[in-house]
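Asker: Whatever this is, show me its structure:
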Amino acid sequence: MTGVPASATGGSGRPVPGGKLGAAAVDQASLWNIANILTMVRLLLVPGFVVLMLMDGGYDPVWRAWAWAAFAVAMITDVFDGHLARTYNLVTDFGKIADPIADKAIMGAALICLSYLGDLPWWVTAVILGRELGVTLLRFVVIRYGVIPASRGGKMKTLAQGTAVGMYILALTGGLATMRFWVMAVAVVLTVVTGLDYVRQAIVLRRRGLAAQRSSAAVEESAR
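Answerer: The predicted model follows:
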């Protein structure tokens, strides 16, 4: 079943010239595209990652290495599914919802596990997760006025967070353990700074949207 609307087939089940068969077919057939499958894999990795992280009390270097591998795969699929979706026009409603959930689920699981095991202060986890949830809610609040685009700072923040959390998952010692502290410090700073920038963008976007609405209302009023 293709789900092609009758308007696109002229009621005969066959595509008509100029119809929107292509777009409709893509929308209907794209749920199981490669981008969505990678997103699903990332979601399935979350419980597996948690199990690996907490095996044998959570401090066995071997299990931690396997947990790092699962986390790394999740981070890599995060890069590729978005790229594939944009490049090959595989963007779907499912992907729009599931992709950010998968991102926050794997990062949240890693941060909570690390704090639970005492490797990372709880306030760091609270700051990062609070920022991520806050920005997500902010996007929904102002979506009627427009979309807040991903910034370069946001991408740097994601890279810093992924690198820092990955280093904490591994059982590092000596100089590498000290290095991961500073990488996490950079990640926290970027998390706060980019979060504040999103708030600024949301305020500007809302003001512009309200101004446009008032201008449109004034034009309609004068035309009466």
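Asker: okay, CA-based contacts and neighbour counts for the rest of this
Answerer: OK.
Asker: and the gap between the most centrally placed residue in the chain and Phe181?
Answerer: Nearest to the centroid of the C-alpha atoms of the chain, with distances taken as Cα atoms, centre = their mean, sits Pro100, at 3.0 Å. Per Cα to Cα, to the nearest Å, Pro100 is found 26 Å from Phe181.
Asker: Gly57 now?
Answerer: 23 Å.
Asker: between those two, which one's more packed in?
Answerer: Phe181 (16 against 9; other Cα atoms under 10 Å).
Asker: from the middle of its chain, how far away would stretch 63-76 be?
Answerer: The chain centre lies 18 Å from the centre of stretch 63-76; the measure is Cα atoms, centre = their mean, to the nearest Å.
Asker: quick one more, to check against the first:
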Amino acid sequence: MNLPNKLTVLRVIMIPFFIFFLMYKEGEDAGFRVAALTIFIIAALTDTLDGIIARKYNLITNFGKFMDPLADKLLVCSALICLIQLKRIDAIIVTVIISREFIISGFRLVASDSGIVIAAGIWGKIKTVSQMLCICLLIMDIDTLSNFTNIMIYVMLALTIISLIDYIVKNYKVLSKGGM
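Answerer: So this is what the prediction gives:
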């Protein structure tokens, strides 16, 4: 297993630890929240790092193509679901975000059955950055940043919807050849 794939697996392994620290004492323990935030940031950075290494050293594998986006979805969805429980984000917003991920995964699955690999577009990458930033703000839960955090939630939601529309528009013809 190459280094990028090890980083992807590490990201998945970090998720239960992240959840434990985030949810400890209902998210009220500042020290545990900082630990959760640290784990989340490290996990998010491994996503960037594994992609850079894989492309630079031509270490792109089928395992990485499958697991890297799955690891990202697991990390983001786990965080958002926990943040619902902690009453920091509305379940409807999280449902829209998770639904987008299922729709895109379905499109990619249909495309892969036809031997087509659909790379992430710029809107998807911007969406991911906004999600990571917003989740960090929600984990920190700083009163003086609450207005900014609320704005970021809606920016994240808008980018989620924009990236979904962009993805469908750009890939519909490719996917219609795959039997859709």
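Asker: mind listing what's buried in stretch 124-143 of the second structure?
Answerer: 124, 127-128, 130-141 (16 or more other Cα atoms under 10 Å).
Asker: Give the aligned range of it in the first structure.
Answerer: Here stretch 124-143 of the second structure aligns to the first structure at residues 154-173, judged by TM-score structural alignment.
Asker: Helices along the second structure, start to end?
Answerer: 3-23, 30-56, 62-85, 91-113, 122-140, 146-177 (DSSP state H).
Asker: Mind giving me the packing neighbours of the third one?
Answerer: The contact analysis (3 or more Cα pairs under 8 Å, 6 or more residues apart in numbering; DSSP states H and E) places helix 62-85 of the second structure against helix 3-23, helix 30-56, helix 91-113, helix 122-140.
Asker: With distance to Cys77 of the second structure as extra columns, can I get the ones you listed in JSON lines?
Answerer: Listed next are these as JSON lines, based on distance: least, Cα to Cα, whole Å:
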{"stretch": "helix 3-23", "distance to Cys77 of the second structure": "10"}
{"stretch": "helix 30-56", "distance to Cys77 of the second structure": "12"}
{"stretch": "helix 91-113", "distance to Cys77 of the second structure": "7"}
{"stretch": "helix 122-140", "distance to Cys77 of the second structure": "10"}
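Asker: Out of those helices, flag the one nearest Leu164 of the second structure.
Answerer: Across those, Leu164 of the second structure has its closest neighbour in helix 91-113 (6.4 Å, Cα to Cα).
Asker: Aligned to Met40 of the first structure, what sits in the second structure?
Answerer: Using TM-score structural alignment, Met40 of the first structure lines up with Val9 in the second structure.
Asker: Same question for His83 of the first structure.
Answerer: So, by TM-score structural alignment, His83 of the first structure is matched to Ile52.
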